[in-house]
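[1] Provided below are the primary sequence and the corresponding predicted coordinates.
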Amino acid sequence: MAFSSTLSAWAISVLAFAVMVSVGIANAQLDANFYSTSCPNLLTTVQPVVQSAVNTEARMGASLLRMFFHDCFVNGCDGSVLLDDNSTFTGEKTAFPNNNSLRGFEVIDQIKTAVEQACPGVVSCADILAITARDSVVALGGPTWNVLLGRRDSSTASLSAANTNIPAPSSSLSDLIGNFSNQGLSTTDLVALSGAHTIGQARCTNFRAHIYNDNNIDATFAQSEQANCPSTSGSGDNNLSPLDLQTPTQFDNNYYNNVINMKGLLHSDQQLFSGGSTNALVSTYNSNPTQFSTDFVNGMINMGNIQPLTGSNGGIRTNCRIAT
């Protein structure tokens, strides 16, 4: 009888633990309706600010989308890319992939101010980045999706992780696949998310080696790019060129047509169609824009799920630039 009672108590304890674990997992998952009660007007607060920024400068849509990518690839989607340096750490803004390149911080500041007025101390900067990325794509004619929410903000940042984890424009295909795999993302995610280069511009310093030294590039295209990007390092480093010559401010699938025709602006772009394992996906997205949109949306959701801080982890920054 005592044994039976002990067994029953043990079983109840195990069951209780299982329920606690289950609840913990559920609480840790992101949810599109996370702010439905605490900040019901969140999405309609963010969208007009993004639209206004894109209307003022179409390139800003690409910059805001890129910011979300650079945040998620460094210790997860935690808003750390927004932090300014302070006395305890050097942030990510001066990392090689971000310095004099990542932009749009003032737009995030404007959005955060508007959100704080609507719902003080409720919405994380990390979630604002996720919503802003979606709204930027939509503003430039791309697909929409339900953004999963519930992230919390990091109180620290990592310069070294930003220098290590963000794929370089000089990356080989194997480097790219490995880099995405390290973040839990598939090769399909890699090729679909690279389609974000259908909008935006790149600096000469990031494509100089490709247009002067690589063989897997259309000669006429390379020559035209050389006119705006001198071969000497330090000369014209910040000169800009559109990643998609045809429709640089329209979110479409032209990027894949460029790559197939050996007109990828970055070395890493052209690596996706250089006889490797990703050739088939590039061809699919070039001929099937609906499939591209579907896989891009899935890729954005998958990327947004990289190591989010949830529940009691992290916090809610009232100023996205300042750790609390």
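    In hand now; what should we look at?
[2] When you work out contacts or count neighbours from here on, use the C-alpha atoms and nothing else.
    OK.
[3] what kind of secondary structure is Ala202 in?
    Assigned with DSSP: H, G, I helix; E, B strand; the rest coil, Ala202 falls in the strand class.
[4] Roughly how far does Ala139 sit from Gly299?
    Here Ala139 is placed at a distance of 19 Å from Gly299 (CA to CA, to the nearest Å).
[5] now swap in Ile177 and tell me
    According to CA to CA, Ile177 and Gly299 sit 14 Å apart.
[6] Need the overlap of contacts for the two.
    Common neighbours of Ile177 and Gly299 (criterion: CA atoms under 8 Å, 6 or more residues apart in numbering): Leu190.
[7] Quick one: end-to-end distance for stretch 111-131.
    End-to-end distance of stretch 111-131 (CA to CA): 10 Å.
[8] Tell me, how many residues neighbour the closest residue to Leu240 other than its chain neighbours?
    Closest residue to Leu240 apart from its sequence neighbours, by CA to CA, 6 or more residues apart in numbering: Arg203 at 4.7 Å. Arg203: 19 surrounding residues under other CA atoms under 10 Å.
[9] buried set for stretch 111-119?
    111-116, 118-119 (16 or more other CA atoms under 10 Å).
[10] Inside helices: which ones of these?
    Counted as lying in helices by DSSP state H, out of those, are 111-116, 118.
[11] Mind putting the buried residues of stretch 111-119 into a markdown table with distance to Arg59?
    Below are the buried residues of stretch 111-119 laid out as a markdown table (distance: CA to CA, whole Å):
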| residue | distance to Arg59 |
| --- | --- |
| Ile111 | 18 |
| Lys112 | 21 |
| Thr113 | 22 |
| Ala114 | 22 |
| Val115 | 23 |
| Glu116 | 26 |
| Ala118 | 28 |
| Cys119 | 29 |
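[12] so which of these comes closest to Tyr212?
    Nearest to Tyr212 out of these is Ile111 (CA to CA; 40.9 Å).
[13] Check the gap between that closest one and Arg134 for me.
    Counting by CA to CA, the gap from Ile111 to Arg134 is 14 Å.
[14] Below is structure B, check it against A:
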Amino acid sequence: MPRWTRPLSATLALCLWSTGALAQQSEPLERVKPGELQSFEDVRIERISPHELSEIVPGLGRSTIATAEGADLPRPLNRQELERLRGIASTRTSLIMALVMPPRPYRQVPMVYIGHAVWVEPAPNQPPVLLSTADWIADARQLFLIDEATAAAMRQHGIPLASQPSPGAHRPSGSGIEDLLKNDADVLIELRAARKEPNLNLAHLVFTSDAATSTHRPSQGWPLHDSSRPAPSMIFAYSPERPDRIEPVQIHDLRSLEEAFQFYLPTTSTAILGAPIFSNTDHLVALNALRHPERSAVGLAVPPGALQHFIESLSER
């Protein structure tokens, strides 16, 4: 009986039949003619990881976001260009405060989390919308935008605005937060989550008053990086906690990320909780969400495809 061999078409058919298994043969592949496949006795099934699909069937794997455009090394930005980029980031990025009640029987004093929200253009000539990552505000009792007046009141009540080493974290506040809510409620600018998508780890935030919307919404937001294109040659991160600098960022090898975190882009950004990652061409690439639980040097960012899908779904409502 002729020995069965595996042509390329059979490989693709098996991939489509079950993306969790790949038919392989231990001996070198030989081209066979139609009708010669008579036995499956030499087929061996092996499991593969999701990121390996792109090596078998192009297009089924992860994004090409880690591949820079062009073959030449990018020209470093000069001081004026970096300052221009920092200025753009500062107008399109805000700090927000989330108050989360601790579980009982702990004293019911709100825990203070300070993270980021970014203004994003849903389409040209449309007013920008405010986005953040969803996980850190999932249990928030109240959300507030931190402008200069709110920041001054927080400092007065002993609530720290800056954290080290990662911008965006829980802040010790003691009784300060209670005093802030009681004595300076008139300076607080309240937000609410109009929509949360836990599977994408994204949230759409809106002001609770029209007056606050007209006062605090900028004229322009981040245009989104086209998720169908490779990553720009240079990307950066920014946090208003460090208003005088932008942070150069690299994307780690996507294959190094465990399967449980395959949704995210692994980055070197230190800023978390919705901090923007953007290109040298002023486009929003990703939102850094959290630190890797076992690799503190790795940030996990919501990728551009998820951002684009979420923004498009907002316009459909």
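    Nice, thanks for sending it over. Here the structure is a predicted model, which is why all the values come from computation and not from measurement.
[15] Quantify their similarity with the TM-score.
    Remark: TM-score between the superposed chains equals 0.24 [TM-score structural alignment, normalised by the length of the second structure]; 138 aligned residues with a CA RMSD of 6.6 Å.
[16] re earlier: which one of the ones in helices among the buried residues of stretch 111-119 of the first structure is nearest to Val50 of the first structure?
    Ile111 (7.9 Å).
[17] Find the residue closest to the closest one in space, skipping its chain neighbours.
    Nearest residue to Ile111 of the first structure, sequence neighbours excluded (CA to CA, 6+ apart): Val46, at 5.9 Å.
[18] can you check Ile114 of the second structure too?
    Using CA to CA, 6+ apart, the closest residue to Ile114 of the second structure is Met97 (4.5 Å).
[19] any idea how far that neighbour lies from Phe310 of the second structure?
    Going from Met97 of the second structure to Phe310 of the second structure by CA to CA gives 23 Å.
[20] Let me see the ranges of the strands in the first structure.
    Assigned by DSSP state E, the strands in the first structure fall at 201-203, 240-242.
[21] So between Met97 and Phe310 of the second structure, which is more surrounded?
    The neighbour comparison of Met97 of the second structure against Phe310 (other CA under 10 Å) goes to Met97, with 23 against 20.
[22] Determine the set of other helices and strands touching the helix or strand in which that one is found.
    Met97 of the second structure belongs to strand 93-100 when assigned by DSSP states H and E. Counting by 3 or more CA pairs under 8 Å, 6 or more residues apart in numbering; DSSP states H and E, the packing neighbours recorded for strand 93-100 of the second structure are strand 111-120, strand 142-146.
[23] Need the nearest residue in space to Pro248 of the second structure, chain neighbours excluded.
    Phe236 (4.5 Å).
[24] So the one you found: helix, strand or coil?
    Assignment for Phe236 of the second structure (three-state DSSP): strand.
[25] measure it to Leu284 of the second structure for me?
    10 Å.
[26] And for Gln24 of the second structure?
    Applying CA to CA to Gln24 of the second structure and Leu284 of the second structure gives a distance of 41 Å.
[27] Tell me which of the two has more neighbours.
    Leu284 (27 against 17).
[28] Give me the nearest residue to that one, chain neighbours excluded.
    Among residues not flanking Leu284 of the second structure along the chain, Phe278 sits closest, at 4.3 Å (CA to CA, 6+ apart).
[29] Quick check: the one you found touching Ala237?
    Yes - using CA atoms under 8 Å, Phe278 of the second structure makes contact with Ala237 at a distance of 6.4 Å.
[30] Pretty sure Leu22 of the second structure sits in a helix.
    No - assigned with three-state DSSP, Leu22 of the second structure falls outside any helix and is strand.
[31] I'd like to know how many residues surround it.
    Around Leu22 of the second structure there are 21 residues (other CA under 10 Å).
[32] what sits against it?
    11, 14-15, 45-48.
[33] if we go to 10 Å?
    Going by CA atoms under 10 Å, 6 or more residues apart in numbering, Leu22 of the second structure touches 11-16, 43-48, 53, 56.
[34] circling back: from Val54 of the first structure, how far off is the residue nearest to Leu240 of the first structure?
    Relative to Val54 of the first structure, and taking CA to CA, Arg203 of the first structure is found at 20 Å.
[35] cool, Leu240 of the first structure as well?
    Leu240 of the first structure is 18 Å from Val54 of the first structure, by CA to CA.
[36] neighbour count winner among the two?
    Val54 (22 against 18).
[37] so what's Pro113 of the second structure closest to, chain neighbours aside?
    No, residue 113 of the second structure isn't Pro; it's Tyr. In space, Tyr113 of the second structure is closest to His170, 4.3 Å off (CA to CA, 6+ apart).
[38] helices and strands around the helix or strand hosting that neighbour, which ones?
    According to DSSP H and E, His170 of the second structure maps onto strand 169-171. Counting contacts by 3 or more CA pairs under 10 Å, 6 or more residues apart in numbering; DSSP states H and E, strand 169-171 of the second structure packs against strand 93-100, strand 111-120.
[39] Give me whichever of these is most buried.
    strand 111-120 (a mean of 25; mean count of other CA atoms under 10 Å).
[40] Packing partners of that one?
    Looks like strand 111-120 of the second structure contacts helix 79-92, strand 93-100, strand 129-132, strand 142-146, strand 169-171, strand 202-207, strand 275-279, strand 284-291 (3+ CA pairs under 10 Å, 6+ apart).
[41] What is the neighbour count of Val259 of the first structure?
    26.
[42] cool, and Asn179 of the first structure?
    21.
[43] Verify the contact between it and Leu190 for me.
    Yes - assessed by CA atoms under 10 Å, Asn179 of the first structure is found in contact with Leu190 at 9.3 Å.
[44] that older thread, which neighbours do Phe236 and Leu284 of the second structure have in common?
    Shared contacts of Phe236 of the second structure and Leu284 (CA under 10 Å, 6+ apart): 89, 276-278.
[45] follow-up on the earlier one: what is in contact with Ile111 and Arg134 of the first structure at once?
    Shared contacts of Ile111 of the first structure and Arg134 (CA under 10 Å, 6+ apart): 47, 50.
[46] Against Glu190 of the second structure, how distant is Phe207 of the second structure?
    6 Å.
[47] So for these two, which sits in the more crowded spot?
    With neighbours defined as other CA under 10 Å, Phe207 of the second structure and Glu190 compare such that Phe207 has more, 21 against 18.
[48] Fine by me, thanks again.
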